[in-house]
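A.B. asks: What would the 3D arrangement of this be:
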Amino acid sequence: MKEIIAMHGWAGDSNQWSNWEQIFKCYEWEWRNYERGYTALSPHIPKWNHNSNQVKLKRVAICHSLGSHLIDKQVLYSATHVVLINSFSRFIPSGKENRPIKLALNRMMDAINTPNEASMLRKFHVKAYKPNHIDADSIESNLINISDLGRVKLKKDLKLLIDSDSLPIGLNTLANVLIVNSEEDNILANQTKAKLAEDLRKHLKFLPKIINLQDEGHSITKIKNIKKIKHWLEFDHAKNMV
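C.D. replies: Just a heads-up that it's a prediction; the model follows:
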């Protein structure tokens, strides 16, 4: 049995997984989306369909960015495989890179539920997709449909991102972990990426695998790269002991 639960990141929604879901379902994967509910989409917390006693079971948690900290902890703990897409343990670097990042995050926090909110979110989405294109209509749709409860979650989750300083709670030490880094990511600092890899090596029984994508930004859009991740999930059998 092969099943996936996918968790989007801050200010995103489950629609970002439409291409992923289509590709994986063609190869007989069961796919379910976690929905935080920032916009008009109803919040949804999926659960695994199959129990851990089944032979050749793969339960995969795919998390984008802050999604690894937002996903249900029991879902994460029960995952046999975890894919961390441009994710982090500590978002704000501990070195001299941190001051401009802190200032930018605080400006984003202050903009929520003000006349500057739409402009801030629009800039964030464009920056997250660079160097790739994001459809302007989809951005505007998300900006218009943010709910009052969604704004509360935006603030709460941005604070979680700012305060993050360790691996997501619930990550099983026996999980097989794939780190996916985009080399043209305009959101994560290089020190942040290195910190995640370091923390995972200390935490996991098996060394994490790292894939670096040269032609992607913070959000993964290219079909060929989605298929690279699928290939790892289907054919990664060797485990390197720490």
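A.B. asks: C-alpha only now, for contacts and for neighbours.
C.D. replies: Will do.
A.B. asks: now the helices for this protein?
C.D. replies: For the chain, helices defined by DSSP state H occupy the ranges 18-26, 67-70, 73-77, 98-111, 117-129, 136-144, 148-163, 190-203, 223-235.
A.B. asks: okay, these, which one's buried deepest?
C.D. replies: Among these, ranked by average contacts under mean count of other C-alpha atoms under 10 Å, first place goes to helix 67-70 (a mean of 26).
A.B. asks: Which other helices and strands does it contact?
C.D. replies: strand 2-7 (3 or more C-alpha pairs under 8 Å, 6 or more residues apart in numbering; DSSP states H and E).
A.B. asks: Please report how far the closest residue to Pro93 other than its chain neighbours lies from Ile112.
C.D. replies: Leaving aside its chain neighbours, Pro93 sits nearest to Thr192 (5.7 Å; criterion: C-alpha to C-alpha, 6 or more residues apart in numbering). Distance, Thr192 to Ile112, using C-alpha to C-alpha, to the nearest Å: 25 Å.
A.B. asks: Need the contact partners of stretch 35-49.
C.D. replies: Contact partners of stretch 35-49, identified using C-alpha atoms under 8 Å, 6 or more residues apart in numbering, comprise 3, 5, 7-8, 11-14, 32-34, 59, 72, 75, 142, 145-147, 149-151, 153-154.
A.B. asks: First-to-last residue distance for that stretch?
C.D. replies: End residues of stretch 35-49 are separated by 17 Å (C-alpha to C-alpha).
A.B. asks: from the middle of its chain, how far away would it be?
C.D. replies: Put simply, stretch 35-49 sits 14 Å off its chain's centre (C-alpha atoms, centre = their mean, to the nearest Å).
A.B. asks: Name the residues of it that are buried.
C.D. replies: 35-39, 41, 48 (16 or more other C-alpha atoms under 10 Å).
A.B. asks: Please identify which of the residues you listed is nearest to Asp165.
C.D. replies: For the buried residues of stretch 35-49, the residue nearest Asp165 by C-alpha to C-alpha is Arg36; the value is 21.6 Å.
A.B. asks: Give me the most central residue, the protein.
C.D. replies: His64 (1.0 Å; C-alpha atoms, centre = their mean).
A.B. asks: Let me know how buried Asp215 is, in neighbour terms.
C.D. replies: 16 (other C-alpha atoms under 10 Å).
A.B. asks: who touches stretch 91-104?
C.D. replies: With C-alpha under 8 Å, 6+ apart as the criterion, stretch 91-104 contacts 161-162, 164-165, 188-189, 191-192.
A.B. asks: same thing but 7 Å
C.D. replies: With C-alpha atoms under 7 Å, 6 or more residues apart in numbering as the test, stretch 91-104 has contacts from 161-162, 164, 191-192.
A.B. asks: distance between the ends of it?
C.D. replies: 13 Å.
A.B. asks: how distant is that stretch from the center of its chain?
C.D. replies: Centroid separation for stretch 91-104 versus its chain: 20 Å, with C-alpha atoms, centre = their mean.
A.B. asks: got it, and stretch 86-102?
C.D. replies: The chain centre lies 16 Å from the centre of stretch 86-102; the measure is C-alpha atoms, centre = their mean.
A.B. asks: one more to line up against the first:
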Amino acid sequence: MQVIAMHGWCGDHRNWAPFADQARSRGWSWQSPDRGYGPCQPMAPAWPGEGRRVLIAHSLGPHLLPAELLGQADAVVLLASFGRFVPQGPGGRRLRAALAGMARELKGAHVEAMLQTFLQEAAAPQAISQLPSTILEAPLTAAGRQRLQQDLASLQATAGLPAGFPSDGPCLVVEAELDRIVLPEARQQLRLALPEADRIELAGCGHALLSEGLVDRVIGWIEQL
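C.D. replies: Purely as a prediction, here's the structure:
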């Protein structure tokens, strides 16, 4: 088994450590690429070896991967993810305005405060202190800020499942009951796009999926492939 795990916007590869430990203990090949927003160096994804190819992706993660690599996955796990992020209608208009404000903040002097607020919303209802690590542990670089800007624009432009998505293979969709980042409309659209997917809803969890049992449930699903 070979696994690639891709973080989402404002994340990095360090948060995959519990998953990586479980995968490697089973002899699986593991890779967690990084966009290089914060203190971690950028690392491009590539399937590392032989065996069934499983992709795990959080939030914007699947949209950050090359279509060719995504299309080579035999199975996909989507964690608090989406196809189209900004739904149509009034809710979508409000969200688009909020994203435009975030884009302006990324060009300004108070970018760290905006990112701190985003991370608080992602962690909620748990405290931000419960996040294992964040990109704000070191000052943002110009390159990191630029990547955040590029990927925020990509998020705004999402219109459905990303190019190359293997929609005919096994898929597990994990939703957060109290997600403050991915709107209910976007979650419903993902359900409609992947009607055959297995589903887990984590009660009492927000977008960061701070649930003690999550790793075991995801790894257990992969083991059954």
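A.B. asks: which residues does the residue nearest to Pro93 of structure 1 contact?
C.D. replies: 88, 90-93.
A.B. asks: May I ask which of the residues you listed has the most neighbours?
C.D. replies: Busiest of those [other C-alpha under 10 Å] is Phe88, holding 30 neighbours.
A.B. asks: which position in structure 2 aligns with it?
C.D. replies: Superposed on structure 2 with TM-score structural alignment, Phe88 of structure 1 falls opposite Phe82.
A.B. asks: ditto for His69 of structure 1
C.D. replies: In structure 2, His69 of structure 1 lands on His63 (TM-score structural alignment).
A.B. asks: gap between that match and Asp216 of structure 2?
C.D. replies: For His63 of structure 2 relative to Asp216 of structure 2 (C-alpha to C-alpha), the value is 25 Å.
A.B. asks: any idea which residue of structure 2 is furthest from its center?
C.D. replies: Ala109 (26.3 Å).
A.B. asks: Name the nearest of the contacts of stretch 91-104 of structure 1 relative to Val83 of structure 1.
C.D. replies: For the contacts of stretch 91-104 of structure 1, the nearest to Val83 of structure 1 is Thr192 (16.8 Å; C-alpha to C-alpha).
A.B. asks: The closest one matches what in structure 2?
C.D. replies: By TM-score structural alignment, Thr192 of structure 1 lines up with Ala186.
A.B. asks: Now do the same contact list for the residue lying closest to His64 of structure 1 once chain neighbours are set aside.
C.D. replies: Leaving aside its sequence neighbours, His64 of structure 1 sits nearest to Ile85 (C-alpha to C-alpha, 6+ apart; 4.7 Å). Neighbour list for Ile85 of structure 1: 63-65, 179-181 [criterion: C-alpha under 7 Å, 6+ apart].
A.B. asks: What's the PyMOL syntax to select whichever of the residues you listed are buried?
C.D. replies: A single PyMOL command selects the buried members of the contacts of Ile85 of structure 1 (16+ other C-alpha under 10 Å):
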select buried, resi 63+64+65+179+180+181
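A.B. asks: which of the contacts of Ile85 of structure 1 show up in structure 2 as well?
C.D. replies: Cross-checking the contacts of Ile85 of structure 1 against structure 2 gives 63-65, 179-181 as conserved contacts, using both residues aligned by TM-score structural alignment, their matches' C-alpha atoms under 7 Å.
A.B. asks: among these, which two are most distant?
C.D. replies: Cys63 and Asn181 (12.4 Å).
A.B. asks: Quick one: residues contacting Gly164 of structure 2.
C.D. replies: 67-68, 70-71.
A.B. asks: and it, what pairs with it in structure 1?
C.D. replies: For Gly164 of structure 2, the residue aligned by TM-score structural alignment is Gly170.
A.B. asks: ok, that match to Ser78 of structure 1 distance?
C.D. replies: Counting by C-alpha to C-alpha - Gly170 of structure 1 and Ser78 of structure 1 are separated by 9 Å.
A.B. asks: what does Asn49 of structure 1 give?
C.D. replies: 11 Å.
A.B. asks: Kindly report the same for Lys195 of structure 1.
C.D. replies: In terms of C-alpha to C-alpha, Lys195 of structure 1 sits 24 Å off from Ser78 of structure 1.
A.B. asks: likewise Asn98 of structure 1?
C.D. replies: Counting by C-alpha to C-alpha - Asn98 of structure 1 and Ser78 of structure 1 are separated by 34 Å.
A.B. asks: Over to Asp110 of structure 1?
C.D. replies: Taking C-alpha to C-alpha, one finds Asp110 of structure 1 at 37 Å from Ser78 of structure 1.
A.B. asks: Likewise for Ile187 of structure 1?
C.D. replies: 29 Å.
A.B. asks: and what of Arg59 of structure 1?
C.D. replies: Arg59 of structure 1 is 7 Å from Ser78 of structure 1, by C-alpha to C-alpha.
A.B. asks: Comparing the two, which residue is more hemmed in?
C.D. replies: Ranked by neighbour count (other C-alpha under 10 Å), Arg59 of structure 1 and Ser78 place Arg59 first, with 26 against 20.
A.B. asks: For that one, what is the corresponding residue in structure 2?
C.D. replies: Match for Arg59 of structure 1 (TM-score structural alignment): Arg53.
A.B. asks: which residues do Gly170 and Ser78 of structure 1 both contact?
C.D. replies: Common neighbours of Gly170 of structure 1 and Ser78 (C-alpha under 7 Å, 6+ apart) do not exist.
A.B. asks: Which residues outside stretch 133-141 of structure 2 are in contact with it?
C.D. replies: Residues outside stretch 133-141 of structure 2 that contact it (C-alpha under 7 Å, 6+ apart): 10-12, 14-15, 37-39.
A.B. asks: Export these to CSV and append columns for distance to Ala97 of structure 2.
C.D. replies: As requested, the contacts of stretch 133-141 of structure 2 are exported to CSV (distance: C-alpha to C-alpha, whole Å):
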residue, distance to Ala97 of structure 2
Cys10, 19
Gly11, 22
Asp12, 26
Arg14, 31
Asn15, 29
Tyr37, 23
Gly38, 25
Pro39, 29
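A.B. asks: Among those, which one sits closest to Leu119 of structure 2?
C.D. replies: Cys10 (7.9 Å).
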